[in-house]
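Undergrad: sequence-free structure coming up:
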């Protein structure tokens, strides 16, 4: 997977990210890849995964498996 595929991608933030906590992520997608990055520091880099891995991540997040 090439991370350069996401350099020109459109990054978007959830409409639920309007809270005062500032803990937001942005997501971008290409035909094969999903990228996730910190909206407060987009220049710091991003995580890249395929669609199946992203779907698994969403299941874990929504199920509370990753709550700290």
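TA: Happy to help now that I have it. Computed from a predicted structure; not experimentally measured. Numbering: from 1, shown residues only.

Undergrad: from here on, just use CA atoms for contacts and neighbour counts.
TA: Fine.

Undergrad: now residue 36, what's its secondary structure?
TA: What DSSP: H, G, I helix; E, B strand; the rest coil gives for residue 36 is strand.

Undergrad: what does residue 10 give?
TA: coil.

Undergrad: from residue 66, how far out is it?
TA: 26 Å (Cα to Cα, to the nearest Å).

Undergrad: likewise residue 44?
TA: From residue 44 to residue 66 the distance is 22 Å (Cα to Cα).

Undergrad: this is the other structure I want to compare:
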């Protein structure tokens, strides 16, 4: 984990985030790793995935592997 104080730029809300459900992720583009943060706490911690791990995670979300 990284502190959000790092100067990651290019944040955008993930298309997989819920509209008004409070389950919103933001992802920053243009970095060697893929920084991810909770949109409700933009100054909170950032998790940085390697590009291959991020691709695997997104594929699992799309496949519904995290559905309750």
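TA: Done, it's in. These figures come from a predicted structure and were not determined experimentally.

Undergrad: what distance do you get for the residue located most distally from the centre of the first structure to residue 34 of the first structure?
TA: Residue farthest from the centre of the first structure, counting by Cα atoms, centre = their mean, is residue 20 at 19.3 Å. Counting by Cα to Cα, the gap from residue 20 of the first structure to residue 34 of the first structure is 26 Å.

Undergrad: now swap in residue 4 of the first structure and tell me
TA: When residue 4 of the first structure is compared with residue 34 of the first structure (using Cα to Cα), they lie 12 Å apart.

Undergrad: the two - which one has more neighbours?
TA: Comparing residue 4 of the first structure with residue 34 by other Cα atoms under 10 Å, the one with more neighbours is residue 34, at 23 against 8.

Undergrad: who's in contact with that one?
TA: 27-28, 48-51, 54 (Cα atoms under 8 Å, 6 or more residues apart in numbering).

Undergrad: which parts of the first structure are strands?
TA: 12-13, 25-29, 33-38, 47-50 (DSSP state E).
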